[in-house]
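Engineer: Following is a predicted model, sequence given first.
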Amino acid sequence: MSKRDEKDEILEQAVAMKRWMVEIRRDFHQYPELGREEFRTQEKIIRLLDEMGIPYQTNIAHTAVVGFIKGKHEGKTVALRADMDALPIDDAKDVPYRSKVPGKMHACGHDAHTTILLGAAKILNDMRAQLKGNVKLFFQPAEETFGGAESMIEAGVMENPKVDAVFGLHVSPEMPTGEIGLKFGQMNASSDSIKITLHGKSTHGAYPHSGVDTIMMAGQVINALQTIVSRNVDPRDSAVVTLGKINGGTQGNIIADKVEMVGTVRTLDPNVRERVLERIEKIVLQVAEAMGGSGEVLRKKGYTALINHDEMVESVKANAEALLGPDKVKIIKSPSLGVEDFAYFLQEAPGAFYRLGCRNEEKGMIHDGHNGLFDVDEDCLEIGVALQVKNVLRVLGKE
């Protein structure tokens, strides 16, 4: 059998599972669960793994499930990851599989990701006697909220046996079904939440000279913070400083003695990340002091930047071109300033994260993620399954 025939055979197996996968995906879609609350989702995954005869572990990272396929022959270990949490959004679609849970919806495609991993598991498990190595199946909670990837890593999922390569995907409503998006190097930004508190002195509005006005102070701080990107960051680098919430004062005729501001910082380079945060702290403290008050900055460290390993991207590229044709593989030029906690897996092992086209204008699948009208063209499921299987086989090989 030629390599081309083998690739066709794997895709044919995925296509043959289409109805099974659609039923699974639509069930997940009707019963979405938020991060660390994926109990029903976990139960369904367990039930399906039991039906396949795939062993698994569940006593890790809240609702995570880690399946394990042991090949007949010794070799490397490859991990495949799917996030499985939903978003706190009302489902606005008029479809039979619309969410049955008010205020919760799979608006980012994690139901499709989980289904694709189950489909890949089914094919790989059926060919385990030919595998030279092992496959770990990471069903991850809380990608949208608490960073379930980091919790899974802390629980030891990358060890025993040690993971040699890891692959993940994300459906992309910007790309038509049948296309794959690849990014070498940096693909997603890091994020940090910041809370700025300014302290002054309250007094009657008729006697401003007797107080320290934190409203005025906040205005100066906000203006100064916007100079960080334009004057402290190399124009060839990327950084975003956003203040999305401000609160202060009690009455219109009283000088406010306290203002709180909450925002985010997003960067692509770790050195730029620390430099921006350092400048934020200095500006807040020094502007506040210059105006007779004081300030403090509380940083909550968010996701790290997602940086693909180029050799693994090349591997996915070769598989995707053979499976779909070179014209269907698109190289993404610019990284996204959105975040993705698959980044933590890539800090532990070589791997690649890529985009799976799911847009279909004829079917009305045209809406962006995190939108109440978001949906995926289910024809992307079989493509995702076949490509993930091929990614595993390129690392492990077969007898």
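Structural biologist: Noted; the coordinates are in hand. Numbering: from 1, shown residues only.

Engineer: okay, CA-based contacts and neighbour counts for the rest of this
Structural biologist: Will do.

Engineer: Report the contact partners of the residue nearest to the spatial centre of the chain.
Structural biologist: The residue lying closest to the centre of the chain (CA atoms, centre = their mean) is residue 340, at 2.9 Å. Residues counted as contacts of residue 340 (CA atoms under 8 Å, 6 or more residues apart in numbering) are 143, 188-189, 303, 305-306.

Engineer: check which helix or strand covers the residue nearest to residue 301 when sequence neighbours are not counted.
Structural biologist: Leaving aside its sequence neighbours, residue 301 sits nearest to residue 192 (CA to CA, 6 or more residues apart in numbering; 4.7 Å). Counting by DSSP states H and E, the element that carries residue 192 is strand 190-199.

Engineer: Starting from that strand, tell me the next helix or strand along the chain.
Structural biologist: The first helix or strand that comes after strand 190-199 along the chain, using DSSP H and E, is strand 203-204.

Engineer: which other helices and strands contact that following strand?
Structural biologist: On a contact count with 3 or more CA pairs under 8 Å, 6 or more residues apart in numbering; DSSP states H and E, strand 203-204 meets strand 254-255.

Engineer: also this one, for the comparison:
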Amino acid sequence: MTETNAKTYFDAHRDELVDWRHELHRNPELAFEEHWTADFLADKLQSFGYEVDRGLGGTGVVATWGSGNGPVVGLRADMDALPIDEQTNLAYASTKPGKMHACGHDGHMTMLLAAAKYFAEQARPEDGTVRFIFQPAEEGYAGADRMIRDGLFERFPCDAVYGLHNWPGLETGAFAARVGPQMAAYDIFEIKLTGQGAHAAMPHLGRDMLLAASHLATQLQSIVSRSIDPQDTAVVSVTQIHGGDAWNVLPPEVVLRGCTRHFTPQAQDLVEARMGEICRGVATAFGIEVALDYRRTYPPTVNSAEETETSLEAARALVGAEHVSDTLPASMASEDFAFMLKEKPGCYIWLGAGSTEGGKLLHSPSYDFNDDILTLGAAYWVEIARHGLGALKSAA
């Protein structure tokens, strides 16, 4: 393909990309509610000349560029915002109380939309196809899984899939990806403790559910420190304890909730098994009922070897090898692109967003996407499409 230089193209269109990003930032929508967002994306894609498919995963948007022959790569961006009250005081801050693009999905959509615009202006290849996949409900609601169950890869086959996330704390414009687990599995749990309540002045007449819950929360921390192989890793976090509504009453019920993280099926199985054993032990020790509801939600995000090397090659072509890492430690955070990587080979890469000073952390009310990486991210999508199609053709 003889194409316009992508980086030069996006630099010339930077103001337009920033405008798109800010408009998306002003109008955040939560999981499976991304109707305005889907309209925005579909309108832009149609104005570029694409036929647009809508509705996969409820509010997903898919467009295709290419000949329909030969290899196919899928490029994915997430769409949803978070239930956070923004505290940035930016001119383009969220106009919707309690909703905010605090993870950069506004930037992710903009970069992929820009790549789609770029390709729409290039000559179509004789063989090779690119899918632009805009996915809802990444933040805890497994929109990727929903799109797959709705027939994403049956209706829009892909030979490989690629994802990208901005990464505060990594040098601005640097890239990082690794073969194998890039991000952890994410499971959630709820533990309900029930028994005889009592007057707080006469605890011997009942069972103290709050005391039992405190012991339980402490004992759960022994799973990682004493049951997980030190060369493996896991996290068990109790994030909620609910019980009681009076100063002088021992409540008959207390609920604990939280999440676990791990990279391997062995660690996941062990964490769940040990949680069950600890719950049964506390139930016996305190003479109460303890019920564990453990739910496996997101699998680990596991990059395949060939596609990771393809991603790293694409990044090196843009910023040079000195700004691309294949050894940065994996994150215990989670990502539902993992569902797509269970179905197809692919790679999830981080694009450095620079300093975290001033609270510019993911999921922070002070976060704001770094507009300085918009053009680079868009150029990466073009490079990964070129490299990905080239790798698939060579393998064929």
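Structural biologist: That came through, no problem. What you are looking at is a predicted structure, and each value in this text was computed from that prediction instead of being measured.

Engineer: hmm, back to that, matching the residue nearest to residue 301 of structure 1 against structure 2, which residue comes up?
Structural biologist: In structure 2, residue 192 of structure 1 lines up with residue 187, judged by TM-score structural alignment.

Engineer: What is the burial count for residue 175 of structure 2?
Structural biologist: Neighbours of residue 175 of structure 2 under the rule other CA atoms under 10 Å: 32.

Engineer: My error: substitute residue 335 of structure 1 in the last question.
Structural biologist: Residue 335 of structure 1 has 17 neighbours, counted by other CA under 10 Å.

Engineer: Hmm, residue 187 and it touching each other?
Structural biologist: Yes: judged on CA atoms under 8 Å, residue 335 of structure 1 makes contact with residue 187 at a distance of 4.5 Å.

Engineer: just to revisit the earlier point, starting at the chain centroid, how far to the strand holding residue 192 of structure 1?
Structural biologist: Mean-position distance between strand 190-199 of structure 1 and its chain equals 22 Å (CA atoms, centre = their mean, to the nearest Å).

Engineer: Identify the residues contacting that strand?
Structural biologist: By CA under 8 Å, 6+ apart, the list of residues contacting strand 190-199 of structure 1 from outside reads 214, 217-218, 257-268, 273, 284, 288, 293-306, 337-339.

Engineer: With stretch 116-129 of structure 1 instead?
Structural biologist: Residues beyond stretch 116-129 of structure 1 that count as contacts (CA under 8 Å, 6+ apart) turn out to be 10, 13-14, 17, 21, 45, 48-49, 52, 54, 69-73, 80-82, 137, 381-382, 384-386, 388-389.

Engineer: If any of those residues are buried, put those into a PyMOL selection.
Structural biologist: Provided next is the PyMOL selection string for whichever of the contacts of stretch 116-129 of structure 1 are buried by 16 or more other CA atoms under 10 Å:
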select buried, resi 10+13+14+17+21+45+49+54+69+70+71+72+73+80+81+82+137+381+382+384+385+386+388+389
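
Engineer: can you tell me which of the contacts of stretch 116-129 of structure 1 are in helices?
Structural biologist: Mapping these onto helices (DSSP state H) picks out 10, 13-14, 21, 45, 48-49, 52, 381-382, 384-386, 388-389.

Engineer: which among those gets closest to residue 98 of structure 1?
Structural biologist: residue 21 (16.6 Å; CA to CA).

Engineer: OK, contacts around the aligned partner of that closest one in structure 2?
Structural biologist: In structure 2, the residue equivalent to residue 21 of structure 1 is residue 17, according to TM-score structural alignment. The contact partners of residue 17 of structure 2, by CA under 8 Å, 6+ apart, come to 110-111, 114, 374-375.

Engineer: Quick check: residue 117 of structure 1 is in a helix.
Structural biologist: Yes: membership of residue 117 of structure 1 in a helix is supported by DSSP: H, G, I helix; E, B strand; the rest coil.

Engineer: just checking, what residue in structure 2 corresponds to it?
Structural biologist: By TM-score structural alignment, residue 117 of structure 1 lines up with residue 112 in structure 2.

Engineer: next one: residue 87 of structure 1
Structural biologist: So, by TM-score structural alignment, residue 87 of structure 1 is matched to residue 82.

Engineer: Count the neighbours of that match for me.
Structural biologist: Number of residues near residue 82 of structure 2 (other CA under 10 Å) recorded here: 24.

Engineer: All set now, cheers.
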